[in-house]
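Chemist: Coordinates for the following, if possible.
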Amino acid sequence: MKSHEIARRWLDFFSKKGHTVVPSASLVTNDPSLLFTVAGMVPFIPYLTAREKPPYSRATSVQKCIRTADIEEVGKTARHGTFFQMAGNFSFGDYFKEDAITFAWELLTSDVEKGGFGLDPERLWVTVYEDGDERDDEARAIWRDKIGIPNERIIGTGKADNYWNTGQAGPGGPCSEIYYDRGPAYGLEGGPAVDETRYIEIWNLVFMQYQLSAVRSKTDFDVAGELPQKNIDTGLGLERLAMILQGVENMYETDQVRPVLDKAAELSGKTYTSAEDPSDPHHADDVKLRVVADHVRSALMLISDGVSPSNEGRGYVLRRLIRRAVRSMRLLGVETAVLPELLPVSRDAMKGTYPEVETDFARISRIAYAEEKAFLRTIASGTERLEEAVKMSQAANKPLSGEDAFTLHDTYGFPIDLTLEMAEEAGLKVDEAGFRSLMQEQRQRAQADARGKKHGHDDVSVFNELLAAGQTVFTGYDELTSESSVRGIISAGSRVPYAGQGTEIFLVLNETPFYAEAGGQAADTGLITGDGFVLEVQDVQRPVKGLSVHKAIVREGEIAEGANVLAAVDAQRRHEAEQAHSGTHIVHAALHQILGPEALQRGSFNKAGYLRFDFSWGEGLSDAAKSEIEEVSNLAIRSNYQVETKIMSLAEAKALGATALFGEAYGDTVRVVEMNGDWSRELCGGTHVASTSRIGSLTLLGEQSVGSGNRRVEAFVGMDAFRHLAAERALVNELSEMLKVPSAQLPDRLAATLAKLKSTEKELERLRREQLAASAAALVSTAVDVDGVRVLIHDAGTGAGADDLRTLALDLRSRLGSGAAVVAVAGVSNSRPVVIVATNEEARAAGVKAGALVKTAAGILGGGGGGKDDVAQGGGSDASKLDAALTAVKAAVANRG
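Modeler: Here you go, the predicted structure:
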C-alpha cells in the first residue's frame, strides 16, 4: 500500500466518523517556541490548551513534521528520520478513551477491502500508563475487555514513556501506545519492553484529562485535578505504518524515500543491502545512503514551505541537512554535484501527496542547487586546511584544538558539525568546548561593541527604571517638531538631575518625534531646545524595548530633569532617510519581480541618501539582472505609487501576504506599508515618503556576497544618486579627454592600452631574465671557499621577482659544477626582501641544508621562510638588512659543525 493511499484511507475513515478533515499546516509553525511543526498536534495546540475555541469538536489530519534532535541517529535505526508525516485524530471535549481506542483498533485491523489497513490483531501490543500506585486502569480495561487484547500483551510503563504534558502548567494526561510485532527475525520475544526493534511503535493515543499545576520535568509534576473538558490527541507515524504494509526493513525503503536511496546508490556505484548491524561490512555505506535519502526529502519539503539556507534558525537546519547529504555522497565517492540528480527523484516520489513540490520545483531546485554549489566551494577551501590540522594533531597525539576548529569556521566557513564528522572519521576528537568558548568570546566582543556604539555602557538597569514610568510616545509619524518634557538624564552611566554645557548625555523624553534606529533605518538627528539650553541630538536608540534614548551634547546652557522642551528633527535628513527606506522596499519588490519570491530579506540598513539590502540568494547576479533590478526600481519611482500605512492584526497582515523579516518578533498589532497595493506590502515600523516619486532616483552601486547563500546590494537614492552619476560622468569625460576618444569608444581604447601595457611588461620581464642569465657567468667567479664549501652570494637589487631569483639561483648552482656548493641570491620584490638558497648534493652531504640557511637569513629580515634541503625561499619586511642576511648565510655555512 503506497504512502498516499495510507493517508487517503486515514482521512476517509475519520471523516466518516464525523471528523473535520484539516489540511496539513506548514512545516514553519507560528509557535514562537518551535522552529518547526514537530508533531501532528502542533497546529491544534491552541484548542487542546483551551486558549482558543475550536471551530469543530472532532478533527483529523496528516501533518508534515520535521524533527532534528536525533539527526545523528538517522540511517542507523529503522525509526529515525528528520521529515515524517503524522496522521492524527483529535477530540476537543467530545469523545474520550473508549472511542479513541475503538477507532484505532478498527482502522488498523479492518480488512483492506473495507477501508482498513488489514493488520493481524495477534501482532499488536499496547502500553498503558502504570507508575507505582498511579495506573490508567480505565485504558487497560478497554483494551482487555472491549477490544479483547490478552492481558499479557498490555504492558504498563511509567511517566517517561506514557504520560504527556506541555512542559509547563496546563493540560496533561496518560498515553497508550500501539506496537506492531515484526516477528522473531527482528529480535527477542516479550513485547516492546524487551525489544523496540522487533516491536515498533506505530500509534500513540494521548488522553488529555488532568490540569497540571506545576511541571518540573517530564516525570516530575503536580496534578491539580481533572480538566473540565477532556481532549484526545493521537498520532500515527505514516512512514512506520508504510514500512509494515510495504514489507520493507525500515522507513528509508518505503515508496517515498527508497527511489532517492536507489539513485544515490547508482551514482556512487554502491550496492544497498539493508544492513542494520554495525558489524556488517556494508553497514557504513548503507547508513550513508539512508542519510542521503532522508535528508534530500527533508530539504525538498522545507524549501517547499519557504525555508531558505542561512546560518541561523530554520535556515541553518536546512543548510545542515543539505550539507550532510552532500557530505555523505562524497564519502561514498561522489565529489561532483548530486542534488540535480537526486532532488527530481524525491520530487517525483512526493508529488502524489504534495503536488506543490512539482509546481514550485523551479524555485525549490534553484535554492537547493545553489546551496550545494556554495558548499562544494567551502569543502574545497576548508578540507585541505582541516587535513593539515588533523595530521598535526595526530602527530602530537592530541585532539584537534578548539582554535583550529574556530579558524575553520570563522575563516573558511567550515561548519563545526562537519569538522566533528571529518575528525571522527580520522579517529580524532575535537576540543569542542574550546571552540564554543572562542565562539562565545566572539559574540561577546560583537555585543559589547554594539552596545558601546548604541548607548555607551552595558548596564541597562537605569533605562528599565525610566521605562517603569511608561513607554516613550513616538510622534514622528505625524510631525517633526513636538513639545515634550525630560523624564531622565544619564551621564557616565548614572542618572543625574541636570547636565551643563559640553556634557555628552543620554536623554529620555516622555514624547519624541525622533526616530530611534530600528528595522534597518538609521536614527534621526536634530535639536532639543528649552528655556536657556540647546542640545544637539546625534543618535537615538532603544536599549530596552519601548524606551527611546537620545544621545546628545549640551551645546548651550544647562538642562534639568522635568524641563519642558521642544524636540525638532532635522527635516532634510529625515526626508533623505525616508527616501532611502522607501527605496529599500522598492528594491525588495524588484528582487521578487526579477528573481522570484525566494529572494527573501535577510537584513537592511538605510540612512540619508544610501541603502543596503541583504537577501537570500545562492549566486552572484549577472550584469543584466542588476540592470533590470535598477530599471524596475526607477520605473516604480517614476510611476509615483502612493505609499500607504495601515494598522492591523498580525493575522490580517499575513492573510494579505505582507512580507515580514525572517526571525523578527512582531506583536499582535502591526504596521503595514504598501506601495501600489500588493506590488510592495511589508510589515514595517519605519518612516517613508508619501509617494515613490519623492525618492527621485535610485542607482545601484554594486552587489556582493555576505556569506554562503546571502547577497547584498547597495544603492544611492535622491540627490546622492544624482551626485554619484554626475561624478561618474565627470570621470568618463576626463578619461575621454586624456585618451582623445569619444566616451562610447572608451572601452575599446582602454582595452587596447591595457593590452599594450601587458605586452610591454612581458617584454621587460624577458629582458630582466636575460640580464640575470647574462650575469650568471660573471657571478660564478665571485664564489668563495668556506671550510670546503663553495659559497656564492649575490644581491640582485630591486625589480626581480621571486621566480626570477629562483631561476638564477638554480642556474648558478649548476654552473658551480661538482664539489660542495651553496648559492644564496637576494632581491627586493614589491618592496619586500626575498632570499633564495640552493645547495647541491655534495653540500647537503656535508651538512649544509637550504631550509636552515633560509630561516637564518629570513630571521634577520624580520620574517620567515622554509623549503626543502635543496632549495628554499624566505623573506621579511626590512630590505635594508639584505647584506646582513647574506653575510649570515655565509657564517652559518662556516659554523655548520
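
Chemist: Every contact and neighbour count from this point should use C-alpha atoms.
Modeler: Will do.

Chemist: contacting residues around the residue nearest the centre of the chain?
Modeler: Nearest residue to the geometric centre of the chain (Cα atoms, centre = their mean): Asn311, 1.4 Å. Neighbouring residues of Asn311 by Cα atoms under 8 Å, 6 or more residues apart in numbering: Arg319.

Chemist: So it: helix, strand or coil?
Modeler: The assignment at Asn311 comes out as coil when based on DSSP: H, G, I helix; E, B strand; the rest coil.

Chemist: what's the answer for Ser482, then?
Modeler: Judged by three-state DSSP, the three-state class of Ser482 is strand.

Chemist: ok, it - how many residues close by?
Modeler: Burial of Ser482 is recorded as 20 neighbouring residues (other Cα atoms under 10 Å).

Chemist: Kindly provide the distance from it to Gly530.
Modeler: Ser482 sits 12 Å away from Gly530, going by Cα to Cα, to the nearest Å.

Chemist: host element of Val28?
Modeler: Using DSSP states H and E, Val28 sits in no helix or strand.

Chemist: got a list of what the closest residue to it other than its chain neighbours touches?
Modeler: Once flanking residues are discounted, Val28 sits nearest to Phe36: 4.9 Å by Cα to Cα, 6 or more residues apart in numbering. Phe36 makes contact with 27-29, 65-67, 314, according to Cα under 8 Å, 6+ apart.

Chemist: and Phe36, which of the three is it?
Modeler: Under three-state DSSP, Phe36 falls in the coil class.

Chemist: Would you do the same for the sequence below? I want to compare the two.
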Amino acid sequence: MDTAEIRRRFLAHFEQNTTVGGHAAVPSASLLLDDPNLLFVNAGMVPFKPYFLGQETPPYPRATSVQKCVRTPDIEDVGKTTRHGTFFEMCGNFSFGDYFKEGAIELAWDLVTKPLADGGWGLEESRLYPSVYADDPEAMALWKKVTGLPEERILRLGKRENYWSMGVPGPGGPCSEILYDRGSSYGPDFDPASLGPDMPVDLEDRLLEIWNLVFMQEELSAVRSKEDFDVVGPLPKKNIDTGMGLERVAFLLQGRENMYDIDVMFPVIEKAQELSGRRYEAGNHDDDVRFRVVADHVRSSMMLIGDGVTPGNEGRGYVLRRLLRRAVRSMRLLGCEDRVLPELMPVSRDKMGETYDNLHRDWDRISTVAYAEEDAFRQTLRSGTQIFDLATTEVKNTGGTVLPGERAFALHDTYGFPIDLTLEMAAEQGLQVDEDGFRRLMQEQRDRAKADAKAKKGAHRDAAAYREVADAMGAAVQFTGYDTVVDEGTVRGIVAAGGVVDAAGEGDEIELVLDRTPFYAEGGGQLADQGVIELANGAVLEVRDVQSPITGLVVHRAKVLSGEVTPGVAALSKVDTERRLAISRSHTATHMVHKAFRDALGETATQAGSENSPGRFRFDFSATGAVPGSVMEDVEATVNAVILEDLAVHAEIMSQREAVASGAMALFGEKYGDRVRVVSVGDWARELCGGTHAGSSGRLGVIKLLGEASIGSGVRRVEALVGTDAYRFLAREHVLVAQLSEALKARPEELPERVNDLVERLRAAEKEIEKHRVGRLLAAGGELAAGAADVGGVRLVAHRVDGAAAGDVRTLALDVRGRLPGDQPGAVVVIGAADGKVSVVAALNDLAQERGLSANDLVRAVAPFVEGRGGGKADVAQGGGSDASRIDEALAAVTAAVSGSA
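Modeler: From the prediction side, this is the model:
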C-alpha cells in the first residue's frame, strides 16, 4: 500500500465515522505558523493549539488532518539511525470537548485492525500492544473493553513515556500508545506485564510506537520538565489529540525495514546511488548515513521552500541552509563533485507531488531557490578551502599537529564549512582536529539558542488577559475600517501591564478593546492606523498602534490624554485620515509592483515580505540575482501606465478555491480562513489581502522605484515612494540635475557621458600619480641594497619606511632583495607605518636560506615589538601590528636574530 493510499484511508476513516460522528477534514497547515515557541510546525496538533489553550473557539467539535511537520533539534543525528528525520507527516484526530477516551480508543483500534478490504490497515492484533499511563486505571479498563485483550497484554508506563504536556503551563494529560511488535529479530523477548515504568532501550526497535493518543484532562502549572509539574485541576472541557507517524505505518504496511525504504523516500537514495556509483546497504557505515542524510534533507528542503522559506543566516532560513548544504556535502563525500540537486530534487518532487500539488505548480520558484543555494555553497567550499589551508599552514609552521577547536568552529559558523569536511581534509594534511573544543563551542551556541527559546515560552501567558477580554465579549471585534474612518463603539475591555484592569486615568499606557473599530490592526505588511478615541464621559486617548494578539480581538495601544477610561462607555473612533490614505496608496502600489515584477521576471518572482508605510513601501521577492536596470525601468513604466488608466480597486469575499480559480495570488506564510478577501486592481492584479487600499489606481499619483538590493540568498528588496513623497523626490532630482547641468555646462541628457568622462580622467590621473609614487619608492632600492650591512657573513637590510602601507612595504622588500649580490646570503626586512598600522615583510635569497635563516622567523622576531603577528614561507613572510612606537627596537631585534643564526 503506497503512502498516498495510507493517508487517504486515514482521513476517510474519520470523515465517514458513524460511532462518534464525522470529523472535519482539515488540510495541512503551512510549516510556518506565527508561534513564538516554534520555528516550524513540529506536531499535528500545533495548528489546533489555540483551541486547546482556549484562545479561540473551534469551528467544529471534531477534526482530522495529515499535517506536514519539521523537527530540527537532532539534525546532526539524521541518518545515523533510521529513526531520525526532519520532515514527516503526522496523521491525527482531534476532539474539542466532544468524545473522550473511549471514542479515541475505539477509532484508533478499528482503523489499525480493520481488514484491508474494508478500508482499514489490516495489522495483526497479535502484534499490537496498547500502553497506558500507570496511574490511569480508566484507560486500562477501556482498552480491555474495546479490544478484548487481557490486562497482561497492556503495558503500564510512567510519566516519561505516557504523560503529555506542551512544556508550558496549560493543558496536559495521560497518553495511550499503540505499539507494534516487529518480532524477535528486532529485540529480545519480553514479558508485557513486567515492563515499566520506562521502555527498555533494547526494545525500542522491536516495540515500535505507531500511534499516540493524548487524553487532555488536566490543567498544568509550574512546568519544570516533562516529569516535573504541578496539576492545578481538571480541565473544564476534556480534549483528544492523537498523532500517528505516517512514515512509520508506511514502512510496516509496505514490508520495509524503516522510513528510508518507503515509496516516497527510497527513490532519492536510488538516484544518489546512480550518481555516486556507491551502494546503499541500509547499515550504519558512513556511506549509508550519507545516503539517508541526502534522502531526508532533499525532501525537507523542498517542502520548506515550497512553504516560502528561503536560505538565510538566522532562524528558519538558517535551518534550510543547513539542510541543503548537508545534502550537498553528503553527496560530495559520496564522491559527487558536480551539482546534484537538479538530479535529486525532481525525484522527491515527483513522489511528494502526488499529494502536494503546489510542488509542481511552484516548481520554478522552488528549484531556483534550491539550485542557487547549492551554487553558493559550492563557492563557499572553494573559499572555505582557502581559509582552511591558511589555518593548517599556521599549525604546521608552529610545529603543531592539531587544528584548534576555535578554528574549526569559525570555519563552520562563519564560513559555513561543515565539520565533517574539516575532519576529512585535516586527515589528508596529517593533522587532527580538536573535536572536543569544537563540540564545546557548538554546545555553547546551542545553549544560548535554548535559553533564548525558553525566554520566549511566556508568550502563552501573555495571551491570558486578551483571552479574558475576548471571552467576556462573546464575539469578535467588528472591523469597520473598509467603509469608514470614523465610527461609534463601546469600550469592552482595558489591558494594562498587570492584565485586565477596571479603569485607567490620565497618562496611563493601555490597550483598549472596543466592540467595533475603524482602526486597522497591523498585518499583511501594512502598518497600523493611528488617531484618537473620544469617550462619551470626556476622556480622550491617543492611539499609537493597533494589533490583533489573538484571532478576533483588536487592541488599540493608546495613551490616555485626559479623563478616565472605564468599560461600558461609548467611544468615538477617529482614524488619522491622511496617514490611512497614504498607507493605503502604498499597499495598492505594492500589489501593482508585485504583478509587474512577475510579468517581467516570471512566476518565480514571488513576494517574500513587504512593509506599507505612509508614502513609501518596501517589497521583497524571490530572485536568483540582481535585477537588471532595464527591468527596473520597465516595471516602473508599467505601474505608472496602470496609474494613468485609473483602474478601479475593488474587494470581493469568496472561498479559497474560488479565489485561486480566479487567478488571485496567495502569499506564503499568511494565514487564510475558508472565506478570503480578494483585492483586484481592475482585471490586472489580483491578490488575497485583508488590507486597505486606494479607491483606484489613479489616486496613487506616481510610483518611483528607488533601487533594489539583496537581503539574503535568493531574496531581493525593492524600495519605492508613492504619491506626494514620490513627487517631492522627483522634484529634488530635477533641482540636482539642473545644478549639475549648470556646473558642467551640459544639457541634462549629456550628463551621463560628461560625468563618465570626468571619472575616466580622474582614474587616469590617479594611475599616473601612483606610478610616480611607486617609482620614487623603488628609487631608494638601489641605495638600500648598496648600503646593506654585513652581519655574520649575511648582507642585511633592515629598514623603516614611514607612510608606507602593506603593499608598498612588500614591493620595496622584494625589489631590494633582487638588487643584493647573488653570490652572498642576503636578507631584507622592511617595516612600514601608515594610519596607525604597522606592516612587516621579510625576504631572503636562496643562500640565506641555506645558511638556516627563515623569513618566517624574522617576522616572528618583529611581532612582539609591534603588537602583531604574521607568517609565511622561508623565502618571503609578512605580518602586521598596531604599535609603531618600537619599530627601531624591532629592527635591532632583526639584526640580533641574523647575527645569532650566523
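
Chemist: Overlay the chains and give the TM-score.
Modeler: For this chain pair, the superposition-based TM-score is 0.69 by TM-score structural alignment, normalised by the length of the first structure; 807 aligned residues with a Cα RMSD of 6.2 Å.

Chemist: Could you report the distance from the residue nearest to Val28 of the first structure to Gly306 of the first structure?
Modeler: Distance from Phe36 of the first structure to Gly306 of the first structure, by Cα to Cα: 12 Å.

Chemist: Kindly report the same for Gly685 of the first structure.
Modeler: From Gly685 of the first structure to Gly306 of the first structure the distance is 24 Å (Cα to Cα).

Chemist: From Leu853 of the first structure, how far out is the aligned partner of Asp634 of the second structure in the first structure?
Modeler: Under the alignment (TM-score structural alignment), Asp634 of the second structure maps onto Glu628 of the first structure. In this view, Glu628 of the first structure and Leu853 of the first structure are 59 Å apart by Cα to Cα.

Chemist: Which one of these two is surrounded by more residues?
Modeler: Legend: neighbour count by other Cα under 10 Å for Glu628 of the first structure and Leu853, higher for Leu853 (31 against 16).

Chemist: Could you confirm that one falls within a helix?
Modeler: Yes: counting by three-state DSSP, Leu853 of the first structure is part of a helix.

Chemist: Might you report the residue contacts of it?
Modeler: Leu853 of the first structure is in contact with 837, 889, 892, counting by Cα under 8 Å, 6+ apart.

Chemist: what's the neighbour count on the second one?
Modeler: Number of residues near Val889 of the first structure (other Cα under 10 Å) recorded here: 26.

Chemist: Glu387 of the first structure too?
Modeler: Each residue near Glu387 of the first structure was counted by other Cα under 10 Å, and the total is 14.

Chemist: ditto for Phe388 of the second structure
Modeler: Phe388 of the second structure: 20 neighbours (other Cα under 10 Å).

Chemist: Equivalent analysis for Arg612 of the first structure, please.
Modeler: Arg612 of the first structure sits with 24 neighbouring residues when counted by other Cα under 10 Å.

Chemist: Skipping adjacent residues, who's closest to it in space?
Modeler: Counting by Cα to Cα, 6+ apart, Arg612 of the first structure lies nearest to Glu714, which is 4.2 Å off, once chain neighbours are set aside.

Chemist: so Thr481 of the first structure makes contact with Ala567?
Modeler: Yes: look at Thr481 of the first structure against Ala567 with Cα atoms under 8 Å: they come within range, at 5.6 Å.

Chemist: quick one: common contacting residues for Ser482 and Gly530 of the first structure?
Modeler: Residues touching both Ser482 of the first structure and Gly530 (Cα under 8 Å, 6+ apart) are Leu566.

Chemist: Nearest to Ala721 of the first structure among the contacts of Leu853 of the first structure?
Modeler: Nearest to Ala721 of the first structure among the contacts of Leu853 of the first structure is Val837, at 55.7 Å by Cα to Cα.

Chemist: where does the closest one fall, helix, sheet strand or coil?
Modeler: Following three-state DSSP, the label given to Val837 of the first structure is strand.

Chemist: Over to Leu213 of the second structure?
Modeler: The three-state label given to Leu213 of the second structure by three-state DSSP is strand.

Chemist: what do we get in the first structure for it?
Modeler: By TM-score structural alignment, Leu213 of the second structure lines up with Val206 in the first structure.

Chemist: any idea how far its match is from Tyr47 of the first structure?
Modeler: To Tyr47 of the first structure, Val206 of the first structure is 15 Å away according to Cα to Cα.

Chemist: In terms of neighbours, single out the busier of these two.
Modeler: Val206 (25 against 20).

Chemist: Am I right that the more buried one is in contact with Trp164?
Modeler: Yes: applying Cα under 8 Å, one finds Val206 of the first structure in contact with Trp164, separated by 6.9 Å.

Chemist: what sits in contact with each of those two?
Modeler: 173-175.

Chemist: Quick one, which of those are buried?
Modeler: Neighbour-count burial (16 or more other Cα atoms under 10 Å) applied to these gives 173-175.

Chemist: tell me which of these is nearest to Glu72 of the first structure?
Modeler: Distance to Glu72 of the first structure, by Cα to Cα, is smallest for Cys175 among these, at 27.2 Å.

Chemist: Outside of the helix or strand containing the closest one itself, which residues are in contact with it?
Modeler: Assigned by DSSP H and E, Cys175 of the first structure falls within strand 170-181. For strand 170-181 of the first structure, the surrounding residues in contact (Cα under 8 Å, 6+ apart) are 48-49, 123-129, 136, 139, 162-166, 191-192, 198-213, 227.

Chemist: cutoff 6 Å now
Modeler: Contact with strand 170-181 of the first structure is made by 123-129, 162-165, 198-212, as judged by Cα atoms under 6 Å, 6 or more residues apart in numbering.

Chemist: Show me just the buried residues among those.
Modeler: Buried subset of the contacts of strand 170-181 of the first structure (neighbour count, 16+ other Cα under 10 Å): 124-129, 162-165, 198-212.
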